[in-house]
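In: with the sequence up front, the predicted model follows.
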Amino acid sequence: MKSLIQGTLCLCVAALATTANVWAGEALITAQVQGSTFVNTTPKASYCNIFASGRSCQNLWTVDLPVTYRKLVDVRSGDDRDKVYIKLPPRQALTLQNQSTGQTATMSIAFQDVSQRVSYLHERVVGTRPINCTANGGLIGGPRYSQFLWYTTNTTNPPACISDKAGNAQVEDSEFTLSGVSFRPEFPAAASLAPGRWEGVIDYPVGMGQGFDFGNLVSTDASVIRFRVRFEVLHEIRVDFPAHGTQVELTPDGKWDTNRNTSRVPRRLYHDSPLRLWAGSPFSVYLACEYPSVTRDCILQSDLNTHRVPASVAISLPGSFVSDGQPVARLPLLERVENARIITPTATATNAPGTLHFEVDGAGTAQMQRYPGAKYSGAITIIYDANP
């Protein structure tokens, strides 16, 4: 028993020691969801202000890399890793999670551009035509430093980019700063994501054959570069009704004129109200009633006495909408949010036609006939929630 306890303690100490040797820098990627589009809100990388007055980063996702390192750069070395050398990570997937619901989704990140500032004491160590990559925007120089911007066309598994500089007889003790990259995020469909804050993390180790490989290093202030992706999903919905307002009058088939001189009770009183709808993600619909009922319908109240009758509300939408996998055809709507109907567009709907059906059935109509001259009314609110 004692040996088992000692063994466990040794394992814990080893794990702590291993963790303590990891130095991580974090790059934060942020976005804003507008409809079905992810809009980039990540601060631009520092190099964007250096090359082409920012035009080199136009319409690109860029970010600074939280890493600074030193290496002895020998442009005459037979080992390319002793030169200015960068291998970007291959395209990789990461898991996103809704911080409220726990729902998960997958996205990927692929790298394309890379920029760094490289110091030197005697002579620059960066050439103008990198091997395996292409220079973008030339080479920017200053007092004992060069800033380059390279890009690769293979973003699935970028090759190592190597400086072609030759002729420097010195081995330069160079510091690499202001590192930045451009990348292409591939987000999931916004309509498939539940409302709320989403986050995902992917770690890229720094080192030989690792995520970010900068060649043979003397020292680095980060052994892991962490990318954290963060965005908020807030879906939108728009519903338009006819310009004549929201007052609805229920009438029998053929209107009142054809029913006025007959003793036959109308089989129903109803009104079909058209609507137009814009939606790109699931939404819920439910009722709020001035006079609620135990049947979860709304009630209409007589102005002459306390007599009440139930009024049903249903919705119909075109075939591009479903609820519980079924077409939305006279789908009954109920009172209170816990009874909400979830309706899902199978594609982004723009100006889609729909109908709200208001009705008092034959039994209710027969009861109303017992009170001639009475006017029945009640406020019925239809609530559309774009973020159920």
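Out: Good, I have the coordinates.

In: every contact and neighbour count from this point should use C-alpha atoms.
Out: OK.

In: I'd guessed C298 sits against R308; true?
Out: No. Using CA atoms under 8 Å, C298 is not in contact with R308; the gap is 10.0 Å.

In: out of these two, which sits in the more crowded spot?
Out: C298 (27 against 20; other CA atoms under 10 Å).

In: got the end-to-end distance for stretch 78-96?
Out: 43 Å (CA to CA, to the nearest Å).

In: in the host helix or strand of L178, what's buried?
Out: For L178, the host element (DSSP states H and E) is strand 172-186. Residues of strand 172-186 classed as buried: 172-183, 185 (neighbour count, 16 or more other CA atoms under 10 Å).

In: one more: stretch 233-251?
Out: Those would be 233-237, 250-251, for stretch 233-251 by 16+ other CA under 10 Å.

In: strands - which of the residues you listed land there?
Out: The members of the buried residues of stretch 233-251 that map onto strands under DSSP state E are 233, 237.

In: and which of the buried residues of stretch 233-251 is nearest Q92?
Out: V233 (22.8 Å; CA to CA).

In: the closest one is in contact with S192, isn't it?
Out: No. Contact criterion CA under 8 Å: V233 and S192 do not qualify, at 10.3 Å.

In: so where do the strands sit in the stretch 201-350 of the chain?
Out: In order along the chain, the stretch 201-350 of the chain carries the following strands (DSSP state E, counting those that start in this stretch): 219-220, 224-233, 237-240, 268-279, 283-289, 298-302, 308-316, 321-323, 326-327, 331-333, 341-345, 349-361.

In: now render these as TSV, adding distance to T155.
Out: Shown next, in TSV, are the strands of the stretch 201-350 of the chain (distance: least, CA to CA, whole Å):
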stretch	distance to T155
strand 219-220	25
strand 224-233	17
strand 237-240	36
strand 268-279	34
strand 283-289	37
strand 298-302	58
strand 308-316	47
strand 321-323	38
strand 326-327	42
strand 331-333	48
strand 341-345	34
strand 349-361	34
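
In: winner for burial among those strands?
Out: strand 298-302 (a mean of 22; mean count of other CA atoms under 10 Å).

In: that strand packs against which elements?
Out: strand 283-289, strand 308-316, strand 376-377 (3 or more CA pairs under 8 Å, 6 or more residues apart in numbering; DSSP states H and E).

In: among the strands of the stretch 201-350 of the chain, which is nearest E199?
Out: That would be strand 224-233 among the strands of the stretch 201-350 of the chain, by CA to CA, at 4.5 Å.

In: other SSEs contacting the closest one?
Out: strand 24-34, strand 196-205.

In: can you tell me which of those strands comes nearest to T348?
Out: Closest to T348 of the helices and strands packed on strand 224-233 is strand 24-34 (CA to CA; 12.8 Å).

In: and that closest one, which residues are buried?
Out: Buried, per 16+ other CA under 10 Å, within strand 24-34: 24-27, 29-32.

In: hmm, who's touching the following helix or strand past that strand?
Out: On the C-terminal side of strand 24-34, the closest following helix or strand by DSSP H and E is strand 37-40. Strand 37-40 has contacts (CA atoms under 8 Å, 6 or more residues apart in numbering) with 30-33, 61, 187, 190.

In: quick one: the residue sitting furthest away from the middle of the chain and A363, what's the gap?
Out: Distance from the C-alpha centroid of the chain, by CA atoms, centre = their mean, peaks at N261 (61.2 Å). N261 sits 20 Å away from A363, going by CA to CA.

In: included below, for side-by-side comparison, is a second structure:
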Amino acid sequence: MKNEFRNTTPLSGVCAWHFPAQCERMGIFSIRTENFVTAPTAIEADHQDVRKGAMWQVPSSWRTVQVTHSGTGEVADVQVRIAGIGHRFDTRPNTMAWEVPETYWTWKWMYAPAPCASSGFLTGNNAYALFFWLVPEGAGVCSRQPGQNITHFWLSTFEFAYALKTPNPLTMSPGQYTGSLTYSMGPGMDFDFGDVVIPADNQLTLNFTLNVEHILKVNLPPGGNRVELLPEGGWQAWLNRGRRPSRLLRDQTFTIAASGRFKMNLECGLVIGNTCGLRNGEGDQVPLQVAVTLPFGLNDQYDQVVSKRPLRLDGSGTELIQAKHYVNQRPGTLHFEVDKDDMGGMLEKPGSTYSGMVTVVWDSEV
């Protein structure tokens, strides 16, 4: 019932090595890279301008990325936001410079400043530390000021967590979709580290590849391909009491697994109008009405349930069936019937056998 993509991007950083269960609960994914560096800079103690020290403002609001099908050009939207930020930072003379009276330096990095939120992750020693903060949606600047002058401060790793909102894959054509989103990095940019901490790279590009593989599988029970039409209640009412049957019919069940779009139509050994026909040995013909009932979750293009929907040679009325959620081996029914109006000639020739070939087509190429 979860109509979304599964993220197979390899994790690194906190979600891979430190608190994977917490990340899964929050629906975030982390990436850590060492291909990130800033030049050592000095930071004054108790500075008032947050841009003159250790600060972060990240693109924590949702952004839309358009992904395009490689074959058809069909497009879909992915949404992404940055949900966490972390680094390894080095401090000279030592990390004790971050202390303020009655507060040990680790407190300032274990517990995030508002509007960021604590993740509970911090490790390090008197020369460096690794930290990670969570960033709520739409958050502003998060910063820290040292209690002593720092002669050298620099970042040597970069780690971010991201959250995704993916399109409904059940509405998408099978195949591969690609797109990319580029964030700018630097003072006043998407990733803003202030005016003194300047990253060597000024761009971060996220590349998206979405693979859609649909399932469409139909199974008939053993012997289900041979359909015998009978009157309601069988032939005994006519044989014993001469009661003419009003129609001939048979319902044939099947099971279906479907996750995407498909269409249905008929192919006939004998064509009569827009449906199939039956013929006896003398060449007499009658039309055969065929209809389908699909399980809950498979609706037509107008979002209506499919119940005893006529099947036609041209596919009209069943030209688009859409899975509202993944349907896994649920029962459906094919309905076969000869109408009362078409039975008159058949009943005039008792003992005659009518037969024909009907192919019901489930077609995923919509």
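Out: That came through fine. No experiment lies behind these values; they were computed from the predicted model shown.

In: tabulate the buried residues of stretch 233-251 of structure 1 (a markdown table), appending distance to P159 of structure 1.
Out: A markdown table is the format used below for the buried residues of stretch 233-251 of structure 1 (distance: CA to CA, whole Å):
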| residue | distance to P159 of structure 1 |
| --- | --- |
| V233 | 35 |
| L234 | 39 |
| H235 | 40 |
| E236 | 42 |
| I237 | 45 |
| L250 | 72 |
| T251 | 74 |
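
In: and the buried residues of stretch 233-251 of structure 1, which two are the farthest apart?
Out: V233 and T251, at 42.8 Å, using CA to CA across these.

In: longest single strand anywhere in structure 2?
Out: Max-length strand for structure 2 by DSSP E is strand 75-92.

In: buried sites along that strand?
Out: Neighbour count says strand 75-92 of structure 2 has 76-78, 80-92 buried, by 16+ other CA under 10 Å.

In: quick check: angle from it to strand 158-165?
Out: Orientation note: strand 75-92 of structure 2 sits at an angle of 160 degrees relative to strand 158-165 (axes from the mean of the first three to the mean of the last three CA atoms, to 10 degrees).

In: mean distance between strand 75-92 of structure 2 and structure 1 after superposition?
Out: Following superposition, strand 75-92 of structure 2 is found to deviate from structure 1 by 2.8 Å on average (mean CA distance after the TM-score superposition for structure 1).

In: after that strand, which helix or strand is next?
Out: Assigned by DSSP H and E, the successor of strand 75-92 of structure 2 is helix 105-110.

In: next, the buried residues of that following helix.
Out: 105-106, 108-110.

In: what does R312 of structure 2 align to in structure 1?
Out: Under the alignment (TM-score structural alignment), R312 of structure 2 pairs with L334 of structure 1.

In: would you quantify the distance from its match to A340 of structure 1?
Out: Going from L334 of structure 1 to A340 of structure 1 by CA to CA gives 7 Å.

In: any common contacting residues for the two?
Out: The contact sets of L334 of structure 1 and A340 overlap at 286-287 (CA under 8 Å, 6+ apart).

In: more neighbours, these two?
Out: Between L334 of structure 1 and A340, counting by other CA under 10 Å, L334 is the more crowded of the two (23 against 19).

In: and that one, what is it in contact with?
Out: Here L334 of structure 1 is in contact with 286-287, 296-297, 313, 340-341 (criterion: CA under 8 Å, 6+ apart).

In: what does K324 of structure 2 give?
Out: With CA under 8 Å, 6+ apart, K324 of structure 2 has these contacts: 170, 297-299.

In: apart from its chain neighbours, what residue comes closest to the counterpart of N207 of structure 2 in structure 1?
Out: Aligned by TM-score structural alignment, N207 of structure 2 pairs with R228 of structure 1. With CA to CA, 6 or more residues apart in numbering as the criterion, R228 of structure 1 has its nearest non-adjacent residue at 4.5 Å, and that residue is V201.

In: pretty sure the one you found sits against S108.
Out: No. Using CA under 8 Å, V201 of structure 1 makes no contact with S108, being 11.0 Å away.

In: residues contacting the aligned residue in structure 2 for Y376 of structure 1?
Out: Counting by TM-score structural alignment, Y376 of structure 1 corresponds to Y354 in structure 2. Under the criterion of CA under 8 Å, 6+ apart, the neighbours of Y354 of structure 2 are 278-281.

In: so which of the residues you listed persist in structure 1?
Out: When the contacts of Y354 of structure 2 are mapped onto structure 1 and scored by both residues aligned by TM-score structural alignment, their matches' CA atoms under 8 Å, the shared contacts come out as 278-280.

In: so can I have CSV of the buried residues of strand 172-186 of structure 1 showing distance to S146 of structure 1?
Out: Below are the buried residues of strand 172-186 of structure 1 laid out as CSV (distance: CA to CA, whole Å):
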residue, distance to S146 of structure 1
E172, 13
D173, 14
S174, 11
E175, 11
F176, 10
T177, 10
L178, 11
S179, 12
G180, 14
V181, 17
S182, 19
F183, 23
P185, 29
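
In: and which of those is nearest to L88 of structure 1?
Out: V181 (9.1 Å).

In: contacting residues for the closest one?
Out: Counted by CA under 8 Å, 6+ apart, V181 of structure 1 has contacts 45, 62-65, 111-115.

In: dump the residue contacts of the nearest residue to D385 of structure 1 once chain neighbours are set aside.
Out: What sits nearest to D385 of structure 1 in space, not counting adjacent residues and going by CA to CA, 6+ apart, is S284, at 5.1 Å. Contacts were defined as CA under 8 Å, 6+ apart; by that measure S284 of structure 1 touches 340-343, 383-388.

In: I'd assumed W56 of structure 2 was in a strand, is it?
Out: Yes. Counting by DSSP: H, G, I helix; E, B strand; the rest coil, W56 of structure 2 is located in a strand.

In: and it, what's its match in structure 1?
Out: Match for W56 of structure 2 (TM-score structural alignment): I86.

In: so its match makes contact with C161?
Out: Yes. Checked against CA under 8 Å, the pair I86 of structure 1 and C161 is within contact range at 5.2 Å.

In: give me the neighbour count for V67 of structure 1.
Out: Around V67 of structure 1 there are 22 residues (other CA under 10 Å).

In: touching, it and T177? I think so.
Out: Yes. Here V67 of structure 1 lies in contact with T177, judged by CA under 8 Å, at a distance of 7.4 Å.

In: mind telling me what element V360 of structure 2 is part of?
Out: Per DSSP H and E: strand 358-363 holds V360 of structure 2.

In: tell me what that strand is packed against?
Out: strand 261-268.

In: rewinding a little: so how far is K165 of structure 1 from the match of W56 of structure 2?
Out: Taken as CA to CA, the span from I86 of structure 1 to K165 of structure 1 is 14 Å.
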